[in-house]
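Peer 1: sequence and predicted structure, then a few things I'm wondering about:
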Amino acid sequence: MSQKCHRVIHWFRKGLRLHDNPALIEACKDASELYPVFVLDPWFVTNSNVGANRWRFLAQTLDDLDKQLKLLKLRLFVVRGNPETELEKLCKKWKITKLTYEVDTEPYAVARDERVGKTMEDLGVSVIPCVSHTLYDVHSIVKINGGKAPLTYQSFQTAASRLGPPPQALPAPTLQDLPGCRNLASDAHGKEFEIPSLTELRVCESDLGPNLYPGGETEALDRMERHLKKVNWICSFEKPKTEPNSLLPSTTVLSPYLKFGCLSARLFYHKIINVYKGKKHSQPPVSLIGQVLWREFYYTVAAVTPNFDKMEGNPVCKQIPWQENADHLNAWKQGRTGYPFIDAVMTQLRQEGWIHHLARHAVACFLTRGDLWVSWEEGQKEFEKLLLDADWSLNAGNWMWLSASAFFHQYFRVYSPVAFGKKTDPNGDFIRKYIPVLKKFPAKFIFEPWKAPASMQQAAGCIIGKDYPKPIVDHDVVRQKNIQKMAAAYAKSKSSTSETNKNGHKELSSKKRQSDDVGDGPSKKKKKS
């Protein structure tokens, strides 16, 4: 056994877990003292676009992480302040010689980590970053793809397959991995390093929805294992066939845990592969493995695409002349569009912090090319605020897809805000739950309450235009106009023809484009939301 000689900080950012955390394993090596640190930047608390439900999820996750670390006779040190400044102070205070962390490919993180690296070099602290938030080092996929991002799921799969299976997940460290490491859990460090309270995070109790998806690695692993026991469901899973408006989630709802790194994508991937062994099962892109690969696809493209979360200056994004309409945008945000299915989804999002991926498709299409012609950037901001699983790469990629700005180019396929919800919830139970003012409407009219006779509205206790809004647009009219606008925008793009051919989408006749109102989703080749 080598002599313990390093005082180490393991810097938790994402990767808020002990299992499959190679950077944490590196921190344990030759550690005489180990300080697990999370830096809470007060700027984010006061200025960032984070809603109450996600702050609660983070606080619960940090609390769970602290409890897991205490089983190793360690503790989590939550530091308040600018990451570069605070890490420099701690390295000097604790005489740190090694810093480890999980690689983050988002632009802000890349720039931050470069600055931290320079500071650590000046201090003589060795830095060990490790890849574990994604299945692969996404830059290796770009390299194998000829130095450019794969812009289709198929080209991504081809590149990734050349790397072989993702690495196996590593087990969590144990006390045996820390022989001779000083016990810091019992040290009296005062309140300065405590887990943040909701009050400190400026979260008002009244802003919180039901705590349906508690944060933390413990819950993530339990939730994963509960789903893995449903072998037939795992093997037959096809995401387009799941229900966007079921009263209980028809998917795993593991996305928030993957976003925060409470659950390792590599562990989840290999667990699914083990379930598949010797059995007939669905295939990507619609299978459960396919959803993990969608996540990897967006991470890969986002890592090397400038301005990935914007339209302007984004080389993969169509330049479309969206219009500003504050009234329409606010109606969409508040679930007051007059289309009950759309409004119910947005209400669920605001209350619970999670909505089904097909529900995301429907409300995103409605806001952008389908009905309201508002920029996808505005929808991206609202999802970033409200979703528990708001992930920079996936959020931007999905919004570009649904607005037909990138990746998906069948702009003539539009989600119906009426027919789509009816397909899986003909009685309107989802609407009755999230828009209770409509709960007494008969199924025949609950998706289109403005069509109900006045006497029926009165009997239901809900007058349309007074107690619940009339539709803010006529879908049948604006859909046709917006398809024409999309066609014009595509015609101005020099690359539209090559991109369409590259993505394998066949042009349809003008007549077909004008009539393709979708009740069951665009195509089977969908992205993970």
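Peer 2: Cool, the structure landed.
Peer 1: C-alpha only now, for contacts and for neighbours.
Peer 2: Fine.
Peer 1: residue boundaries of the strands in this protein?
Peer 2: For the chain, applying DSSP state E gives strands covering 6-12, 31-40, 77-80, 98-102, 126-130, 414-415, 517-518.
Peer 1: now the end-to-end length of stretch 330-345.
Peer 2: 15 Å (Cα to Cα, to the nearest Å).
Peer 1: buried stuff in it?
Peer 2: 332-333, 335-345 (16 or more other Cα atoms under 10 Å).
Peer 1: next one: that stretch to chain centre, how far?
Peer 2: Put simply, stretch 330-345 sits 21 Å off its chain's centre (Cα atoms, centre = their mean, to the nearest Å).
Peer 1: same deal with stretch 43-54?
Peer 2: On Cα atoms, centre = their mean, the centre of stretch 43-54 falls 16 Å from the chain's centre.
Peer 1: contact partners for the residue lying closest to L90 once chain neighbours are set aside?
Peer 2: Nearest residue to L90, sequence neighbours excluded (Cα to Cα, 6 or more residues apart in numbering): I96, at 7.6 Å. Shown in contact with I96 (Cα atoms under 8 Å, 6 or more residues apart in numbering): H6, R7, V8, I9, L90, V125.
Peer 1: roughly how far does E384 sit from M346?
Peer 2: For E384, the distance to M346 - Cα to Cα - is 13 Å.
Peer 1: before we go on, here's another structure to hold up against the first:
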Amino acid sequence: MTCETSFCCESPRARRLPLGLVWLRRDLRLHDHAALSAALRACDRVALAFVFDRDILDALLQRGLQADRRVEFILAAVEEIDAILRERGAALIVRHASAREAIPALAAALGAQAVFCGRDDEPQARERDAAVERALQRDGRALHTVKEHTIFERDEVLTAQGKPYSVFTPYRTAWLARYAAQPQHPWEGELSAGRLASLPAALRHALPTLAELGFAPTNLRELKLPLGASGARELVGDFLRRIDDYDQARDFPARKGPSYLSVHLRFGTVSVRELAAMAWARQQAGSEGARVWLSELVWRDFYFQILFHHPQVVHGAFKPVYDRIQWRNDPAQFAAWCEGRTGYPLVDAAMRQIKQTGYMHNRLRMVVASFLTKDLGIDWRWGERYFADHLNDFDLAANNGGWQWAASSGCDAQPYFRIFNPVAQSEKFDARGDFIRRYLPELAQLSSKDIHAPWKAPTALLQAAGVRLGENYPAPIVRHDLARAETLERYSVMKAQ
């Protein structure tokens, strides 16, 4: 039987198990590791495994994503964990297979009585885990899942009526109150060599290479993104020196304002419990930046619990009435958006950023999502899928929540007439045009005034700057004022139906 609240062998009188298998998933580190901690409390010895799940990776390859930075990121984290375990006389068991088959097989080969892992509430993950649990039970073994990548999950933060929240602000208020009463302390134990199981020779395989996984090298290392848990620690240390200014710096894409920890949070090379404790302590000391950043961690939990309670959002609108919207869905305009050819410099620079780096600044995610859904009238699911394929930090819950927020179809109190003006956003958050120049060098010679809307600049200034609209930089593919009016009409008609 799956244990989903607290591990059933925590009692001092509970019978300890000889061997437990820890299945690493989105928790690619060895410190403050909930599943590892549970296994060490319950078992005399532990073995650790990671599966490059073909049910996931093969789907990426089928979509033409042979060069996927996320696979490289994961491989680097796995290599680091394996190196640490080898220093302690063990090794990480790594397989390239279907996880639903590989994990029960590994448990049997090891003679492990139980498998321990962090919970994952994505619908496909829940179905996979149910299949693994059934296979283990048929063999007399157990699957124990623990809370890992959230502070509060599922039903831990509910309304006074015992129902899940659907609006963020009251959820955050309740979340903060619960955290104040019940802070989540990181696990402080150490994985000693004496607690690691010795592996049979048949299980000691060399780690797969990127090519053996079917993937090609990317520019991940050229981007100088610190990798693995050691890289996460480096970024945490850097951000801790800047966190007090986060509330002022976070919205400006040309400034070093964000934490840049999102991909590490996604794959668990950093502990969300450690980050929340860090932010909470700084907030209690009066840091406004830490207060705002802690709110970002609350957003993560909020979207995870939305996905758990409302799994239908994966395919449809949180508010079903918005599934009646008649989208324009122009393939040529969608291609222009994907390729950074809309004629709106901030939108185009952001889309080039994600293509070149796999990262997009959070403010720009809102801008480009609003532009796709409200200026171009394209279904939010098209943009959601594009982000899912290209973001290093793609997380189904947050990505879905963000896109539905932009499309006004999600769990948000704001009405549908929230429409970002891409020029106003550019002038406010990239006033000097530094971010635009970084990704649109063809506009680099324009002034800080003209770079936000080149089509408004006098012809002589465009010529002097080497800008030829329609040739080396496109004219706008849509007029924002007309598109806004059309969107308001589209949503009004839908609401009236």
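Peer 2: Alright, I've got the coordinates. For clarity, every value in this text was computed on a predicted model and none was experimentally measured.
Peer 1: still on that earlier bit, pick the one among the contacts of I96 of the first structure closest to P244 of the first structure.
Peer 2: Using Cα to Cα, I9 comes nearest to P244 of the first structure of these, at 43.0 Å.
Peer 1: what does that closest one correspond to in the second structure?
Peer 2: Using TM-score structural alignment, the partner of I9 of the first structure in the second structure is L21.
Peer 1: cool, and I25 of the first structure?
Peer 2: Aligned partner of I25 of the first structure by TM-score structural alignment: S37.
Peer 1: that match and V78 of the second structure: what is the separation?
Peer 2: 19 Å.
Peer 1: more neighbours, the two?
Peer 2: V78 (24 against 21; other Cα atoms under 10 Å).
Peer 1: tell me the residue in the first structure aligned with F267 of the second structure.
Peer 2: Using TM-score structural alignment, F267 of the second structure pairs with F260 in the first structure.
Peer 1: gap between that match and K433 of the first structure?
Peer 2: For F260 of the first structure, the distance to K433 of the first structure - Cα to Cα - is 29 Å.
Peer 1: K318 of the first structure too?
Peer 2: 38 Å.
Peer 1: which one's more surrounded, these two?
Peer 2: Just comparing K318 of the first structure and K433: by other Cα under 10 Å the higher neighbour count belongs to K318, 23 against 15.
Peer 1: quick one: residues contacting that one.
Peer 2: M311, A404, S405, A406, A489, Y490, S493.
Peer 1: so which of these comes closest to M224 of the first structure?
Peer 2: Minimum separation from M224 of the first structure among the contacts of K318 of the first structure (Cα to Cα) is found for A406, which lies at 31.7 Å.
Peer 1: is it true that that closest one touches M400?
Peer 2: Yes: in terms of Cα atoms under 8 Å, A406 of the first structure counts as a neighbour of M400; the distance is 5.2 Å.
Peer 1: need the overlap of contacts for those two.
Peer 2: In contact with both A406 of the first structure and M400: C317, using Cα under 8 Å, 6+ apart.
Peer 1: V314 of the second structure matches what in the first structure?
Peer 2: Alignment note (TM-score structural alignment): V314 of the second structure maps to D309 of the first structure.
Peer 1: count of neighbours near that match?
Peer 2: D309 of the first structure has 23 neighbouring residues, counting by other Cα under 10 Å.
Peer 1: cool, K495 of the second structure as well?
Peer 2: If you count neighbours by other Cα under 10 Å, K495 of the second structure ends up with 12.
Peer 1: corresponding residue for it in the first structure?
Peer 2: Correspondence of K495 of the second structure to the first structure, assessed by TM-score structural alignment: Y490.
Peer 1: that match: what's it in contact with?
Peer 2: K318, S496.
Peer 1: which positions within the longest helix seen in the second structure qualify as buried?
Peer 2: Longest helix in the second structure by number of residues (criterion: DSSP state H): helix 288-309. Using 16+ other Cα under 10 Å as the test for burial, helix 288-309 of the second structure gives 288-295, 297-309.
Peer 1: can you check stretch 125-134 of the second structure too?
Peer 2: Buried-residue list, stretch 125-134 of the second structure, by 16+ other Cα under 10 Å: R128, D129, A131, V132, E133, R134.
Peer 1: restricted to helices, list those.
Peer 2: Cross-referencing these against helices under DSSP H gives R128, D129, A131, V132, E133, R134.
Peer 1: distance from the centroid: which residue in the first structure tops it?
Peer 2: Within the first structure, S455 marks the point farthest from the mean C-alpha position, 44.1 Å out by Cα atoms, centre = their mean.
Peer 1: neighbouring contacts of stretch 57-76 of the first structure?
Peer 2: Identification of contacts with stretch 57-76 of the first structure by Cα under 8 Å, 6+ apart yields 16-18, 34-38, 174-175, 183-186, 193-198, 213-218, 260, 262, 388.
Peer 1: stretch 395-407 of the first structure corresponds to what range in the second structure?
Peer 2: Aligned using TM-score structural alignment, stretch 395-407 of the first structure spans residues 399-411 in the second structure.
Peer 1: off-centre distance for that stretch?
Peer 2: Using Cα atoms, centre = their mean, the offset of stretch 399-411 of the second structure from its chain centre is 15 Å.
Peer 1: just stretch 146-153 of the first structure next, same as before
Peer 2: Offset of stretch 146-153 of the first structure from its chain centre (Cα atoms, centre = their mean): 21 Å.
Peer 1: measure it end to end?
Peer 2: 16 Å.
Peer 1: what's next to it, contact-wise?
Peer 2: Taking Cα under 8 Å, 6+ apart as the rule, stretch 146-153 of the first structure contacts 141-142, 156, 159, 285, 294, 297, 300-301, 304-305, 407, 503.
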